[in-house]
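Novice: can't give you the sequence, but here's the structure:
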């Protein structure tokens, strides 16, 4: 019986010497986005800007609109407000809506400012990190007559880790919208 147990121990050492088994690394999703080209959107409203050719625009009769990305299952909702001596009130309201996300947000890092004195466009773009309803919001104004604000929404329950690549892709489009914004 002693020889048999010795044989098993020796067999174990002989057969255990081989290639080390290593678990496969966790795979990550690699998303490929098309290179964006832009087209100018002309409206009867007091503004115009450029949007991605991948997007569809739906106009409302009060100069509000939605920019839909069907393949990305996302929409940017644009709100227009005419300033009638209440610019500070409008800007505070927009900022309040942005910071209402602090309850669910992991962070709201500093905003990204934008200024184009020649076109009289002054804006801010906010990134809101975490599982929130809208991860990017912006506002733009001419400081006198017009305010435009926008918010990005997805048609899915927010899972920030999964949608970060899409957020970054659409952030470029939103920044391009602000950069090409012109007041009429």
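Specialist: Right, received. Where do you want to start? Model, not experiment: these values are computed from the prediction.
Novice: going forward, measure contacts between C-alpha atoms and count neighbours the same way
Specialist: OK.
Novice: contacts made by stretch 152-167 with the rest, please.
Specialist: Stretch 152-167 is contacted by residues 31, 72-77, 129-137 when judged by Cα atoms under 8 Å, 6 or more residues apart in numbering.
Novice: would you mark the buried spots in the lengthiest helix in the chain?
Specialist: In the chain, taking DSSP state H as the definition, the longest helix is helix 160-180. For helix 160-180, the neighbour count (16 or more other Cα atoms under 10 Å) marks 160, 163, 165-167, 170-171, 173-180 as buried.
Novice: from those residues, pick the one nearest residue 61.
Specialist: Ranked by distance to residue 61 (Cα to Cα), the buried residues of helix 160-180 are led by residue 177 at 20.4 Å.
Novice: for residue 47, see how far away that closest one is.
Specialist: According to Cα to Cα, to the nearest Å, residue 177 stands 11 Å off from residue 47.
Novice: element containing residue 136?
Specialist: strand 134-141 (DSSP states H and E).
Novice: against that first model, consider the following:
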């Protein structure tokens, strides 16, 4: 009798255990990075002021940079925005060509470079913003000028090997910060 009960249990267990479910491979996980909404505070230099994200640490390095130049370090995002100021001395065209050339030096590694004009006539701020897509060293470049005295350039760099898919969330976040810098910049 025990053999019969065991046999019946095995048959029932076999029917219950068998399912027609097809096992599909699980999709690769998508990295989801979320950064806090930017809180902005004013930064003053000798030549201009602007608003920066409170996540950024301002570093002034007068050994390697000119007076008024600074670096905005973002430790959480492992990146920095380098800001350089130059006085225009009848060389505006050369400064603009150099800034554009710097942006297009990344073209060999980039999938694309999208330029956008920036224009604020009320505050005499004119410039260009270059969004770089792909595995380039810099994901964004910009310059602004008053066209008579001041010329400011900026570049976004990350402290990691360029891999656009991996750094895209941080790059998009910092591109918004760069646009805020351009929109809030005021000459002194």
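Specialist: Right, received. Where do you want to start? Remember, predicted model here, so these are calculated numbers, not experimental data.
Novice: gap between residue 83 of the second structure and residue 157 of the second structure?
Specialist: Plainly put, residue 83 of the second structure is 11 Å away from residue 157 of the second structure if you go by Cα to Cα.
Novice: give the equivalent position in the first structure for residue 30 of the second structure.
Specialist: The alignment partner of residue 30 of the second structure in the first structure, by TM-score structural alignment, is residue 28.
Novice: picking that back up, what's the mean distance for the longest helix of the first structure versus the second structure?
Specialist: With mean Cα distance after the TM-score superposition for the first structure, helix 160-180 of the first structure departs from the second structure by a mean of 0.5 Å once superposed.
Novice: quick one: that helix to strand 134-141, angle?
Specialist: Angle of helix 160-180 of the first structure versus strand 134-141, following axes from the mean of the first three to the mean of the last three Cα atoms, to 10 degrees, is 10 degrees.
Novice: where in the second structure does helix 160-180 of the first structure fall?
Specialist: Against the second structure, helix 160-180 of the first structure falls on residues 164-184 (TM-score structural alignment).
Novice: list residues touching both of residue 83 and residue 157 of the second structure?
Specialist: Counting by Cα under 8 Å, 6+ apart, no residue touches both residue 83 of the second structure and residue 157.
Novice: and residue 105 of the first structure? What does it align with in the second structure?
Specialist: Checking TM-score structural alignment: residue 105 of the first structure goes with residue 110.
Novice: could you find the closest non-adjacent residue to that match?
Specialist: The spatial neighbour of residue 110 of the second structure that comes closest, neighbours along the chain excluded (Cα to Cα, 6 or more residues apart in numbering), is residue 134 at 4.4 Å.
Novice: residue in the first structure paired with the one you found?
Specialist: Superposed on the first structure with TM-score structural alignment, residue 134 of the second structure falls opposite residue 130.
Novice: how many neighbours does its match have?
Specialist: Residues within reach of residue 130 of the first structure, counting by other Cα atoms under 10 Å, total 20.
Novice: might one say that it is in contact with residue 103?
Specialist: No - using Cα atoms under 8 Å, residue 130 of the first structure makes no contact with residue 103, being 10.2 Å away.
Novice: what is the end-to-end distance of stretch 104-121 of the first structure?
Specialist: First-to-last residue span, stretch 104-121 of the first structure, Cα to Cα: 31 Å.
Novice: buried residues in that stretch?
Specialist: 105, 108, 114-115, 120-121.
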